[in-house]
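> Here is my input; please provide its structure:
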Amino acid sequence: MAAESAEHVVLRGPEHRTVGRVMTILEAVIASEPAGLRLADLPSLLDAPKSSIHGLTKGLVAAGYLRENQGRYFQGPAVYVLALNTSPIPAAYHHALEVLSKTWNETALMATLAGDAVINVDIAEANQVIRASPPTHERRPMWPGSSGKVFLAFMDPRSRDSYLSRKHTEPGERERILAELETIRETGVAFNRGESVPDLYGVASPITTDGLDVTLAVGLAGPATRMAASLDEIAVSVRETAQRLSDLAAAP
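Predicted coordinates:
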């Protein structure tokens, strides 16, 4: 009897209450799609003070499981990543990667943003002996990858500055990064010229949806010896692919 009572104490402890609240928030937000859910809607569901719920939602946004837009919460890309094994990306998205890969005979990829990390969710590999083989379903740093640069460039300024203040503390480095991000916003294309892996180039462009943060990017990666001479043309091709997928995402 004593052992049973102790077990009940553990199950009702604060750690389990927190897990329950987190899962309730996730379930409620997912059920509210596509309209989203306001913070004010959550206290009645959780029987918890708004201050406690705000801390949990901030943590879920930081980890990529929720995203916040104009005071409403929506499902974040990290939830999508959890379901990848049973819910693959739309066939039209993968087809676009295959076309881009075949056009240049380099590896095409699609990445998503999850908190401070970039996750490759799908790839179409080149038919080359020496080729880029980026990992999928693994969290990677945003900087200096081309997809991560895209997410930083189109991130809201407060989140971007918070990331830079934590990850890039040298003032000169931050100024250089901010200047590059401004160029990416203007052109819609980000480059990684051997910054992550020597002699490996990457080009990426955002998939955009009006009124929502950029959480998907399409890119192409391959050896510098093959990509350098055609980098401008590759950039146009990647940007056009991203635009087609943006139009597809916006279609009713």
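
> okay, CA-based contacts and neighbour counts for the rest of this
Will do.

> Now find how far off-centre stretch 167-174 is within its chain.
22 Å (C-alpha atoms, centre = their mean, to the nearest Å).

> And residue 132, how close does it get to residue 24?
As judged by C-alpha to C-alpha, to the nearest Å, residue 132 and residue 24 stand 40 Å apart.

> And the two? Which one has more around it.
Using other C-alpha atoms under 10 Å, the more surrounded residue of residue 132 and residue 24 is residue 132, with 19 against 15.

> That one reaches residue 223, doesn't it?
Yes - between residue 132 and residue 223 a contact is recorded at 7.0 Å, counting by C-alpha atoms under 8 Å.

> if I look at those two, which residues touch both of them?
By C-alpha atoms under 8 Å, 6 or more residues apart in numbering, residue 132 and residue 223 have these common neighbours: residue 200.

> So what touches the helix or strand containing residue 44?
Using DSSP states H and E, residue 44 maps to helix 43-46. For helix 43-46, the external contacting residues (C-alpha under 8 Å, 6+ apart) are 21, 24, 49, 50, 53.

> Please apply the same query to stretch 161-168.
Stretch 161-168 is contacted from outside by 116, 174, using C-alpha under 8 Å, 6+ apart.

> ok now that stretch, how far from the chain's centre?
Computed by C-alpha atoms, centre = their mean, the chain-centroid distance of stretch 161-168 equals 17 Å.

> which of the residues in it are buried?
By 16 or more other C-alpha atoms under 10 Å, the buried positions in stretch 161-168 come out as 161, 163, 164.

> Filter those residues down to just the ones in strands.
Of the positions in the buried residues of stretch 161-168, not one sits in strands, assigned by DSSP state E.

> To compare against the first, here's the next sequence to fold:
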Amino acid sequence: MDRIAAILELVARSRTGLTLSGMAKELDAPISSTQGLVNGLVATGYLEEHERRYSLGSAPYLLNRLAGRQPVSTVTHADLEDVHASSGLTTVLSIAVGPNIFYVDYCSSDPKFAYLAENYVRRSLIRTSGGWILLAGMEKRDLWAYIQTLPDEDRDTVERFFAALPEIEQTGICASPNESTDGDGVSVAVRENGKTVAAVGVIAPHTVITKERDRLVALLEQGARSWSVRSVRP
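You can find the predicted model right below:
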């Protein structure tokens, strides 16, 4: 299953499609075994083949349409623009995919964060304020399973996360964990039907986040109240 997921992600990231040999090389796997997996994905509509290059098929889109959902339905790009305008800081919408956090939308004048968002660069959940929000919203069995996969170098970070966990669960806010070398942040949970589905955060150097912490918390809490109204379904 891990190799199937890796094939789908590789193809999804390719703008022109991938050859079988290209996929096998990226996976460090024999062409013969890769061919078997690819054939099954083509047969079920997850991949499409044209002139010996493979691209993403229609099945992944269909599954989400059948489920009647988007990754996040309550927070719009205009909402991120509002937070960015009020905070003056990079603003991101994040989701968890497996053990990683991805920025799926953003508003920023900082090219570094634009690159991370536009290229869906994966980052560690345990190293960002948005990641702490998403971890706090996980089912406990999934949280324990994730924590067990982390290397020993993350153990101090894990202890700090668990110390902050009760407050994050109560407030839906994570402010200034200072666990990333890229910057620090304040993030708020985006909840739909009582479940945390994403995080909205503002990112800046640690000194800026520390100085503006209370104002940023209030700003994101205000936004979360308006988003939660949209998530209520009859």
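
> Where does the next helix or strand after the helix holding residue 44 of the first structure end up in the second structure?
Next in sequence after helix 43-46 of the first structure, counting helices and strands by DSSP H and E, comes helix 50-63. Alignment of helix 50-63 of the first structure against the second structure: no match, by TM-score structural alignment.

> chain center to helix 50-63 of the first structure: distance?
The answer for helix 50-63 of the first structure is 19 Å, by C-alpha atoms, centre = their mean.

> right, and the helix or strand after it?
In N-to-C order, the element after helix 50-63 of the first structure by DSSP H and E is strand 66-69.

> Buried residues, the following helix or strand past that following strand. List them.
Per DSSP H and E, the first helix or strand lying C-terminal to strand 66-69 of the first structure is strand 72-75. Residues of strand 72-75 of the first structure classed as buried: 73, 74, 75 (neighbour count, 16+ other C-alpha under 10 Å).

> list the helices and strands strand 72-75 of the first structure packs on?
helix 14-32, strand 37-38, strand 66-69 (3 or more C-alpha pairs under 8 Å, 6 or more residues apart in numbering; DSSP states H and E).

> Please identify the most buried of these.
strand 66-69 (a mean of 20; mean count of other C-alpha atoms under 10 Å).

> neighbouring contacts of that strand?
Contacts for strand 66-69 of the first structure (C-alpha under 8 Å, 6+ apart): 26, 57, 60-61, 73-79, 212-213.

> any chance of these in a markdown table, plus distance to residue 174 of the first structure?
Below are the contacts of strand 66-69 of the first structure laid out as a markdown table (distance: C-alpha to C-alpha, whole Å):
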| residue | distance to residue 174 of the first structure |
| --- | --- |
| 26 | 34 |
| 57 | 28 |
| 60 | 26 |
| 61 | 24 |
| 73 | 30 |
| 74 | 30 |
| 75 | 30 |
| 76 | 27 |
| 77 | 26 |
| 78 | 27 |
| 79 | 30 |
| 212 | 25 |
| 213 | 22 |
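
> and which of these is nearest residue 204 of the first structure?
residue 213 (16.2 Å; C-alpha to C-alpha).

> What is the three-state secondary structure of that closest one?
coil (DSSP: H, G, I helix; E, B strand; the rest coil).

> Who are the contact partners of it?
69, 154, 155, 156.

> do the same with residue 208 of the first structure
214, 216, 243, 246.

> Checking the residues you listed against the second structure: which ones persist?
With both residues aligned by TM-score structural alignment, their matches' C-alpha atoms under 8 Å, the contacts of the contacts of residue 208 of the first structure that the second structure also has are 214, 216, 246.

> Which position in the second structure pairs with the last one?
In other words, residue 246 of the first structure. Counting by TM-score structural alignment, the partner of residue 246 of the first structure is residue 228.

> Cross-check the contact I'm expecting between that match and residue 189.
No - taking contacts as C-alpha under 8 Å, residue 228 of the second structure lies outside contact range of residue 189: 9.9 Å.

> Who has more neighbours out of these two?
Using other C-alpha under 10 Å as the criterion, residue 228 of the second structure and residue 189 rank with residue 189 on top: 29 against 17.

> Would you map the helices across the second structure?
Using DSSP state H, the helices found in the second structure span residues 2-13, 20-27, 31-43, 59-67, 77-87, 111-118, 129-136, 140-149, 155-171, 206-231.

> Quick one: closest of those helices to residue 184 of the second structure.
Nearest to residue 184 of the second structure among those is helix 206-231 (4.9 Å), distances taken as C-alpha to C-alpha.

> May I see the buried residues of that closest one?
Buried residues in helix 206-231 of the second structure, defined by neighbour count with 16+ other C-alpha under 10 Å: 206, 209-210, 213, 216-217, 220-221, 223-224, 227-228, 231.

> What of stretch 46-55 of the second structure?
Neighbour-count burial for stretch 46-55 of the second structure flags 46, 47, 48, 49, 53, 54, 55 (criterion: 16+ other C-alpha under 10 Å).

> In strands, which of those residues appear?
Of those, the ones assigned to strands by DSSP E are 47, 48, 49, 53, 54, 55.

> Tabulate these (JSON lines), appending distance to residue 175 of the second structure.
JSON lines is the format used below for these (distance: C-alpha to C-alpha, whole Å):
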{"residue": "47", "distance to residue 175 of the second structure": "41"}
{"residue": "48", "distance to residue 175 of the second structure": "44"}
{"residue": "49", "distance to residue 175 of the second structure": "46"}
{"residue": "53", "distance to residue 175 of the second structure": "45"}
{"residue": "54", "distance to residue 175 of the second structure": "43"}
{"residue": "55", "distance to residue 175 of the second structure": "40"}
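
> Kindly indicate which of the contacts of residue 213 of the first structure lies nearest residue 200 of the first structure.
Checking the contacts of residue 213 of the first structure against residue 200 of the first structure with C-alpha to C-alpha, the nearest one is residue 154 at 23.9 Å.

> Give me the most central residue, the first structure.
Closest to where the C-alpha atoms of the first structure average out (C-alpha atoms, centre = their mean) is residue 113, at 1.0 Å.

> For it, which non-adjacent residue is spatially closest?
Nearest non-adjacent residue to residue 113 of the first structure, counting by C-alpha to C-alpha, 6 or more residues apart in numbering: residue 215, 5.0 Å away.

> What is the aligned counterpart of the one you found in the second structure?
Matched across to the second structure, residue 215 of the first structure falls on residue 197, judged by TM-score structural alignment.

> okay, now its match: neighbour count?
Residues lying near residue 197 of the second structure (other C-alpha under 10 Å) number 21.
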